[in-house]
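*Asks:* structure of the sequence below:
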Amino acid sequence: MLLSDVFDNTVRKIKTQTANVLTLANLGLGGFAIIVGIQGQLHLSLMLIFIAALADRFDGMAARKLQVESELGKQLDSMSDIISFGVAPALLLYQGILHLFGYPGAFFTILYIGCGAFRLARFNIAENNGYFTGLPITAAGCLLTLSYLAIPFIPAYSFIFIILSLSLLMISTFTLKKV
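*Replies:* Predicted coordinates for the structure are as follows:
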């Protein structure tokens, strides 16, 4: 085997795994956001969720640019998204304010995660003709995370409305053009 063949094989392997590495970075950042959020470091959790959103943005771009889109990558992306934009933002808001509502706060936290999982499952089995059906979980997760910053400024019950609204928007059937 020639050195050029070894080099070509190495480059091909790196190329095919670049998007998956970014997807796993998204997942790792989301997982870390959950851990630090449970430990009470809510501002760090918020920052990690937004960095995960950047990794999520770049993984799809990398897959398309390198022409390495795959069914495995699509599934891995969805599993990462439920962690980074489903569980992590829901727990951030729960730790930040929803815990004050007791079981109803826990219910709406879990409802949001369930709606996010439903939305991702529906996305994975649907024909995607340049449109999203319902609010993408990444957008919902970023909006929910951003709402955390409003805790000192708006009434606590507003967050029940915010998390319920985002949950329903994710499972709704309206369509949005992909950008």
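*Asks:* contacts and neighbour counts: CA atoms only from here.
*Replies:* Noted.
*Asks:* for the helix or strand hosting residue 142, which outside residues touch it?
*Replies:* Here residue 142, judged by DSSP states H and E, is contained in helix 137-147. Here helix 137-147 makes contact (C-alpha atoms under 8 Å, 6 or more residues apart in numbering) with 46, 49-50, 53, 81-82, 84-86, 89-90, 92-93, 116, 119-120, 159, 162-163, 166-167, 170.
*Asks:* repeat the analysis, applying 7 Å as the threshold.
*Replies:* By C-alpha atoms under 7 Å, 6 or more residues apart in numbering, the list of residues contacting helix 137-147 from outside reads 46, 50, 53, 81, 85, 86, 89, 116, 163, 166, 170.
*Asks:* by neighbours, which of those wins?
*Replies:* residue 89 (34 neighbours; other C-alpha atoms under 10 Å).
*Asks:* so who does it touch?
*Replies:* Contacts of residue 89 by C-alpha under 7 Å, 6+ apart are 141, 144, 145.
*Asks:* kindly report the same for residue 126.
*Replies:* Per C-alpha under 7 Å, 6+ apart, neighbours of residue 126: none.
*Asks:* following up with a second sequence; could you model it the same way so I can compare the two?
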Amino acid sequence: MKAYIPNFLTLLNVLSGCIATVFAVLNHLEWAALFVFIGIFFDFFDGLAARALHVQSEIGLQLDSLADVITSGLVPGVVMFQLLSMAERGGWNLGFIGHDNDLTVLPFFGFIITLGSAYRLAKFNVDENQVASFRGLPTPANALLILSLPMILLYHNNEILSSVILNQWFLVGLTILSAYLLNSNIELFALKFKNWSFKDNGIRYLFLIGSLVLLLTLRFLAIPCIIIAYILMSLIDAGKKTA
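*Replies:* The predicted model follows:
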């Protein structure tokens, strides 16, 4: 019976991703972000449960990646589609955006994030070296980065931030950068604790404490800062190991 628990949690991730997709398509981006956060929560705990119960399996690995394609791949692609649509129309609009005769090509550019996520997950499944660290930005981290944008627009009410986020060239550049980071060879540390000692997990403790401080002080604006800090700390840590 316990062998089914991790897969059940993964299926809850799938369900969360499906609900988030519906909200994203309807342009209810706040609700889409909420269900992505819930899906990522299940994504974290399904692996934790599998290791704790000693029921890790090949089907669990495949199912986990399939779930991530939806929650952390499709949803951020739809959200970027909506943001690019808003940027073309010159403003922030949380109502349903109809795309009839005025549909353009540019918003579809956002699905490069979905393509990059799917390719990254396929590579991850056949790469046996990504255990203690990752190659490229994990899809959940990338999804949080993209989903933070509408949350910043909603809750920070800053004209400068809004003008930057709703600039179509910023969004196009971020889309390209996102796809690159997902599939880059940058080595990033994983938040997996084999023990609780600070000596072996110093960088993880510092990252988690710093992330908490940023979230308490900057709210949703903290998420891009945390992703940048994650990449920089990983590069510094990798540099120390090779020095």
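*Asks:* can you pull the TM-score for these?
*Replies:* Scored against TM-score structural alignment, normalised by the length of the first structure, the superposed chains reach a TM-score of 0.86; 164 aligned residues with a C-alpha RMSD of 1.5 Å.
*Asks:* picking that back up, just the contacts of helix 137-147 of the first structure now: which is nearest residue 3 of the first structure?
*Replies:* Proximity of the contacts of helix 137-147 of the first structure to residue 3 of the first structure (C-alpha to C-alpha) peaks at residue 53, which lies at 38.5 Å.
*Asks:* re the thing from before, find me the equivalent region of the helix holding residue 142 of the first structure in the second structure.
*Replies:* Counting by TM-score structural alignment, helix 137-147 of the first structure falls onto residues 139-149 of the second structure.
*Asks:* list the buried residues in that stretch.
*Replies:* Residues 139, 140, 141, 142, 143, 144, 145, 146, 147, 148, 149 are the ones in stretch 139-149 of the second structure that count as buried (16 or more other C-alpha atoms under 10 Å).
*Asks:* mean per-residue distance, that stretch to the first structure?
*Replies:* Following the fit onto the first structure, the mean deviation recorded for stretch 139-149 of the second structure is 0.9 Å by mean C-alpha distance after the TM-score superposition for the first structure.
*Asks:* tell me, how many neighbours does the residue lying closest to residue 121 of the first structure once chain neighbours are set aside end up with?
*Replies:* Among residues not flanking residue 121 of the first structure along the chain, residue 78 sits closest, at 8.0 Å (C-alpha to C-alpha, 6 or more residues apart in numbering). Residues lying near residue 78 of the first structure (other C-alpha under 10 Å) number 22.
*Asks:* what do we get in the second structure for residue 78 of the first structure?
*Replies:* Counting by TM-score structural alignment, the partner of residue 78 of the first structure is residue 65.
*Asks:* from residue 105 of the second structure, how far out is its match?
*Replies:* Distance from residue 65 of the second structure to residue 105 of the second structure, counting by C-alpha to C-alpha, to the nearest Å: 29 Å.
*Asks:* same question for residue 43 of the second structure.
*Replies:* Taking C-alpha to C-alpha, one finds residue 43 of the second structure at 33 Å from residue 105 of the second structure.
*Asks:* these two - which one has more neighbours?
*Replies:* Between residue 43 of the second structure and residue 105, counted using other C-alpha under 10 Å, residue 43 has the larger neighbour count: 24 against 7.
*Asks:* contacting residues for the more buried one?
*Replies:* Per C-alpha under 7 Å, 6+ apart, neighbours of residue 43 of the second structure: 10, 13.
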